[in-house]
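Asks: Have a look at this fold, sequence not included:
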């Protein structure tokens, strides 16, 4: 069990994805690189999967080398965390500042990196 409240005080990316989502998996190498570069400077990531097959989900985590916390209730589109964030398509990312406020969403690649660097500099 992990809680988003435990992430307060850190810049956090809440990343909604699934093993079967091609665009999600294509973005994973960028997120892995960002995490390796900036985790030591205060970046936190929580992956929230919309998978329904535990093996496929865990295999994707291993294959894509996702080393941050991952959660899933294995409820596909009925994932309660996705409902809380009103996620209607994936990939979906929410960037939270150190106070836990959503300050940006659905950024990818260099735009995501730039926003994280800006928040970490505060």
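Replies: Perfect, thanks for sending it. Everything numeric in this text was worked out from a predicted model, so none of it was measured.

Asks: For the rest of this, base every contact and every neighbour count on C-alpha atoms.
Replies: OK.

Asks: For this protein, give the helix that spans the most residues.
Replies: Scanning the chain for the helix with the most residues, using DSSP state H, yields helix 22-38.

Asks: list the helices and strands that one packs on?
Replies: strand 43-49, helix 54-64, helix 109-120 (3 or more C-alpha pairs under 8 Å, 6 or more residues apart in numbering; DSSP states H and E).

Asks: Comparison target below:
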């Protein structure tokens, strides 16, 4: 892959590989994210309000088929670990407009999603700072507020209990 990224730096696969490598370099380091919850309007700081908890951050969209397909699994994990020191945050990539906000709220309400949701300017800045181009993408943050995984998708069944020990 190094040869491909060196010879074809503008190719989409090269750019995605470089983005993934940059994210991986931040594993083990503190991750900060402050946002206004899109549902209740409360301001949440990952480091101040959620420190001491395992935090699952899912980048998603109401228009993303794989995101919607994974929702039952996420809801099951959320319900299993609710009240046990685990928080979930949805970071919506839906358009940062009134229409986008309504789509997120309606989707969350219809699907009875109980966890925190970031949408709009805060979400857009966070997504941009992490160069998220594919969804769903799942990050996992440890109880010290450090990034543990940028590839949590499909691995939450093992990552969450590991971090709660």
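Replies: Thanks, I have it. Quick caveat: nothing in here was measured; it's all calculated off a predicted structure.

Asks: if we can go back for a sec, what range in structure 2 does the longest helix of structure 1 sit on?
Replies: Counting by TM-score structural alignment, helix 22-38 of structure 1 pairs with residues 65-81 of structure 2.

Asks: Average separation of the matching stretch from the aligned part of structure 1, please.
Replies: In the superposition with structure 1, the average deviation recorded for stretch 65-81 of structure 2 is 0.7 Å (mean C-alpha distance after the TM-score superposition for structure 1).

Asks: What are the buried residues along that stretch?
Replies: Of all the residues in stretch 65-81 of structure 2, those buried under the rule 16 or more other C-alpha atoms under 10 Å are 67, 68, 74, 75, 77, 78, 81.

Asks: separation between the residue nearest to residue 68 of structure 2 when sequence neighbours are not counted and residue 139 of structure 2?
Replies: Of all residues not flanking residue 68 of structure 2 in the chain, residue 62 sits nearest, at 7.2 Å (C-alpha to C-alpha, 6 or more residues apart in numbering). According to C-alpha to C-alpha, to the nearest Å, residue 62 of structure 2 stands 19 Å off from residue 139 of structure 2.

Asks: what's the answer for residue 60 of structure 2, then?
Replies: Following C-alpha to C-alpha, the distance that separates residue 60 of structure 2 from residue 139 of structure 2 is 12 Å.

Asks: between these two, what contacts are shared?
Replies: Here residue 60 of structure 2 and residue 139 share no contacting residue, scored by C-alpha atoms under 8 Å, 6 or more residues apart in numbering.

Asks: Please report the distance of the residue nearest to residue 68 of structure 2 from residue 71 of structure 2.
Replies: From residue 62 of structure 2 to residue 71 of structure 2 the distance is 11 Å (C-alpha to C-alpha).

Asks: Equivalent analysis for residue 94 of structure 2, please.
Replies: Between residue 94 of structure 2 and residue 71 of structure 2 the computed distance is 16 Å (C-alpha to C-alpha).

Asks: repeat for residue 23 of structure 2
Replies: Distance, residue 23 of structure 2 to residue 71 of structure 2, using C-alpha to C-alpha: 24 Å.

Asks: any idea which residue sits dead centre in structure 1?
Replies: residue 15 (2.1 Å; C-alpha atoms, centre = their mean).

Asks: Verify the contact between that one and residue 93 for me.
Replies: Yes - using C-alpha atoms under 8 Å, residue 15 of structure 1 is in contact with residue 93, at 4.6 Å.

Asks: picking that back up, who's in contact with the residue nearest to residue 68 of structure 2?
Replies: Residue 62 of structure 2 makes contact with 68, 92, 94, 103, 104, 107, according to C-alpha under 8 Å, 6+ apart.

Asks: residue in structure 1 matching the third one?
Replies: Put plainly, it is residue 94 of structure 2. Using TM-score structural alignment, residue 94 of structure 2 pairs with residue 51 in structure 1.

Asks: In three-state terms, how would that match be classified?
Replies: coil (DSSP: H, G, I helix; E, B strand; the rest coil).

Asks: okay, now it: neighbour count?
Replies: 22 (other C-alpha atoms under 10 Å).
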